[in-house]
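In: have a look; sequence and predicted model below, questions after that.
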Amino acid sequence: MESVKLFGTWFSPYSRRVEMALKLKGVEYEYIEEDLKNKSPDLLKYNPVHKKVPLLIHNGKPISESLVILEYIDETWPGPAILPSDPYERSMARFWAKFLDEKCWPAMRRACLSRGDQEQEKANEEANEVVMFLENEVKGNKLFCGDTIGLVDIAANLIAHWYGIFEEFYGNMQPPLNLITKDKFPNICEWVDEYTNCTFVKENLPEKDKLAQLYMARIQAAKAAAQ
């Protein structure tokens, strides 16, 4: 019998990516919620390099790193395609998914966390620049991958669901950032509406109130530690 296990955390956009992909393919799996402050022996055993979630174990074989796992799922199980079949389009999907993780999200985080006029101005300029690349990429499409959910859409969970809450809590010590607005990025905002209003997506995203509580608790803990 096939064995599929996923080690993750409920609040991690990277874990949620993998869960969405498994459910999209109709794969039955066992989910193991990890306490990142007290990582399980199995997580450390099967992912000794990064020691983090998500971690997929398929028939005893571990696969780590969310984008790698998504490709593995797409190639292993039948069902709706996560990556395009055309080689060029497939390479572009990989490019934009990597861009989101390595360029876009770090820049958006810095825009929220930066302090001081010069630092903040520079961070905001960088964030606006990288988001504009996505704005142009999704222009004319309902979703990044056309009319169906694909790799880039799943990777962009960070923007669609997590970022607004992150900005609200971590950007509240400075004037409101409001990085992504309809005036500046109408195509991104249309994509967010299309994506998050999809029934399948709604069912596989954590509750915003629960995420907000988590961020508030982290901020309060950081303040207490600094005293």
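Out: Thanks, I have it.
In: all contacts plus neighbour counts: C-alpha atoms, from now on.
Out: Noted.
In: what about the helices in the protein?
Out: 13-25, 41-46, 66-76, 87-99, 105-113, 117-138, 151-155, 157, 163-170, 186-196, 199-202, 208-226 (DSSP state H).
In: do you know how far the nearest residue to residue 64 once chain neighbours are set aside is from residue 98?
Out: Take residue 64 and drop its neighbours on the chain: the residue closest to it by C-alpha to C-alpha, 6 or more residues apart in numbering is residue 55, 4.9 Å away. Using C-alpha to C-alpha, to the nearest Å, residue 55 is found at 18 Å from residue 98.
In: do the same with residue 120
Out: Residue 120 is 25 Å from residue 98, where distance means C-alpha to C-alpha.
In: mean neighbour count added to the helices of the chain, as a markdown table?
Out: Shown next, in a markdown table, are the helices of the chain (neighbours: other C-alpha atoms under 10 Å):
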| stretch | mean neighbour count |
| --- | --- |
| helix 13-25 | 21 |
| helix 41-46 | 14 |
| helix 66-76 | 17 |
| helix 87-99 | 16 |
| helix 105-113 | 20 |
| helix 117-138 | 16 |
| helix 151-155 | 24 |
| helix 157 | 21 |
| helix 163-170 | 17 |
| helix 186-196 | 19 |
| helix 199-202 | 13 |
| helix 208-226 | 12 |
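In: format those helices as CSV; extra columns: distance to residue 7.
Out: Formatted as CSV, the helices of the chain follow (distance: least, C-alpha to C-alpha, whole Å):
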stretch, distance to residue 7
helix 13-25, 8
helix 41-46, 7
helix 66-76, 11
helix 87-99, 22
helix 105-113, 23
helix 117-138, 30
helix 151-155, 18
helix 157, 19
helix 163-170, 23
helix 186-196, 24
helix 199-202, 20
helix 208-226, 19
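In: isn't residue 14 up against residue 66?
Out: Yes. Contact criterion C-alpha atoms under 8 Å: residue 14 and residue 66 qualify, at 5.8 Å.
In: any idea how far residue 118 lies from residue 214?
Out: 30 Å.
In: next: residue 124.
Out: 25 Å.
In: hmm, back to that, which one of the helices of the chain lies closest to residue 6?
Out: The closest of the helices of the chain to residue 6 is helix 13-25. By C-alpha to C-alpha, the value is 8.1 Å.
In: how big is the angle separating that closest one from helix 66-76?
Out: Calculated by axes from the mean of the first three to the mean of the last three C-alpha atoms, to 10 degrees, helix 13-25 forms an angle of 10 degrees with helix 66-76.
In: let's bring in a second model and compare:
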Amino acid sequence: MSITVHQFPCRTDNYGFLVRDDTTGLAACIDTPEVAPIMRELESLGWRLAYIFNTHWHGDHTGGNAEIQAATGCEIIGPAEVRKNAPLDREVSGGERIMLGDTPFDVMAVGGHTLQHVAYNLPNDHAAFVGDTMFALGCGRLTEGDAPQMWTSLQRLAALPDDTLIYCAHEYTASNARFALTVDDAEALKQRALETFAARERGEPTVPSRLGLEKATNPFLRAPLLAASVGAAGLSDVEAFAAMRKAKDVFAG
């Protein structure tokens, strides 16, 4: 790989991600969930922060923008909606390409959780930072967008190569697994759930995951195949997804 990814916990269930282009030594922070851990990890690594790449505007993704920029002089890049909550220097949207040194990041429009949410795909490194659009065994709530928008976004991510590492922003996998088991009895899911519960008991992260594994076990990507389990038999793919999302919204397990 031409990059190094450094992952660490922030807040109660967020992850922080620092990405370094190994050729030039330039580093970027994917979102800014919490200032102190990010600054501590930068100092420990000895990395020079050149950029913040925001995925969407929510406070647990942009709350550290101003303070980290003041401390490092970095440039902040993200969708225009970031300005609702934090400083932003350069707007990007789906279809654009930005560079971290010699490493290309393709900006993908993946709205649904928020209207202008973006993901950052590294085509040469088979990795994608997806914010709150896709989670391990889950997907984000529709806080602003609607089911058709989110379904389209998930299909856009699902079209990436199966070996793509999916870096989602939260450690929700155990809760997502408990829900998934109520709508899907596939052996692959059962095995993944057991591995997830065991990893969390050991205090180990379940992020990142491989896209191929998500396509085989994530109920939100498999919604059309599982439509009957959420009362959506015979409905369209989008309607099956919407029913799956509503079922998860009220799930209390």
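Out: Received, thanks. Everything numeric here is computed off the predicted structure, so don't read it as measured data.
In: overlay the chains and give the TM-score.
Out: The TM-score (TM-score structural alignment, normalised by the length of structure 1) is 0.30; 128 aligned residues with a C-alpha RMSD of 6.4 Å.
In: quick one on the thing from earlier: number of residues surrounding the residue nearest to residue 64 of structure 1?
Out: Using other C-alpha atoms under 10 Å, residue 55 of structure 1 is surrounded by 23 other residues.
In: where does residue 27 of structure 2 land in three-state SS?
Out: Following DSSP: H, G, I helix; E, B strand; the rest coil, residue 27 of structure 2 is assigned to strand.
In: ok, it touching residue 45?
Out: No. Residue 27 of structure 2 is beyond contact range of residue 45, at 10.7 Å (criterion: C-alpha under 8 Å).
In: quick one: which of those two has more around it?
Out: Shown here are residue 27 of structure 2 and residue 45; by other C-alpha under 10 Å, residue 27 has more neighbours (24 against 11).
In: ok, the more buried one to residue 158 of structure 2 distance?
Out: For residue 27 of structure 2, the distance to residue 158 of structure 2 - C-alpha to C-alpha - is 27 Å.
In: check residue 177 of structure 2 too.
Out: Residue 177 of structure 2 is 19 Å from residue 158 of structure 2, where distance means C-alpha to C-alpha.
In: compare these two (neighbour count), which wins?
Out: Higher neighbour count among residue 177 of structure 2 and residue 158: residue 177, with 24 against 17, using other C-alpha under 10 Å.
In: skipping its backbone neighbours, what lies nearest that one in space?
Out: Nearest to residue 177 of structure 2 is residue 193, by C-alpha to C-alpha, 6+ apart, at 5.6 Å.
In: residue 39 of structure 2 too?
Out: residue 68 (7.5 Å).
In: before we move on, what about residue 107 of structure 1?
Out: residue 127 (4.9 Å).
In: state the helix or strand in which residue 37 of structure 2 lies.
Out: According to DSSP states H and E, residue 37 of structure 2 maps onto helix 35-45.
In: ok, which stretches of the stretch 51-200 of structure 2 are helices?
Out: For the stretch 51-200 of structure 2, helices defined by DSSP state H, counting those that start in this stretch occupy the ranges 59-62, 65-72, 147-158, 173-183, 187-201.
In: tilt between the fourth one and helix 187-201?
Out: Going by the same axes, to 10 degrees, helix 173-183 of structure 2 is angled at 150 degrees with respect to helix 187-201.
In: what is the burial count for the residue nearest to residue 39 of structure 2?
Out: For residue 68 of structure 2, the tally of surrounding residues (other C-alpha under 10 Å) stands at 22.
In: ok, it touching residue 40?
Out: No. Taking contacts as C-alpha under 8 Å, residue 68 of structure 2 lies outside contact range of residue 40: 11.3 Å.
In: residue 99 of structure 2: neighbour count?
Out: Residue 99 of structure 2 has 11 neighbours, counted by other C-alpha under 10 Å.
In: which residues touch the closest residue to it other than its chain neighbours?
Out: Of all residues not flanking residue 99 of structure 2 in the chain, residue 105 sits nearest, at 5.9 Å (C-alpha to C-alpha, 6+ apart). Shown in contact with residue 105 of structure 2 (C-alpha atoms under 8 Å, 6 or more residues apart in numbering): 97, 98, 99, 120, 121, 122, 123.
In: so which of those residues sit within strands?
Out: Of the positions in the contacts of residue 105 of structure 2, 97, 98, 99, 120, 121, 122 sit in strands, assigned by DSSP state E.
In: just the buried subset of these, please.
Out: 120, 121, 122 (16 or more other C-alpha atoms under 10 Å).
In: do you know how far the second one is from residue 196 of structure 2?
Out: This points to residue 121 of structure 2. 25 Å.
In: with the first one instead?
Out: As judged by C-alpha to C-alpha, residue 120 of structure 2 and residue 196 of structure 2 stand 25 Å apart.
In: wasn't residue 19 of structure 2 part of a helix?
Out: No. The assignment for residue 19 of structure 2 (three-state DSSP) gives strand, which keeps it out of a helix.
In: against residue 105 of structure 2, how distant is it?
Out: For residue 19 of structure 2, the distance to residue 105 of structure 2 equals 11 Å [C-alpha to C-alpha].
In: ok so, going back, was I right about the residue nearest to residue 64 of structure 1 contacting residue 63?
Out: Yes. The pair residue 55 of structure 1 / residue 63 is scored as a contact, 6.0 Å apart, by C-alpha under 8 Å.
In: buried sites along stretch 179-194 of structure 2?
Out: Buried residues in stretch 179-194 of structure 2, counting neighbours by 16+ other C-alpha under 10 Å, are found at 179, 180, 183, 184, 189, 190, 193.
In: of all these, which comes closest to residue 249 of structure 2?
Out: Distances from residue 249 of structure 2 to these, taken by C-alpha to C-alpha, are shortest for residue 179, at 10.2 Å.
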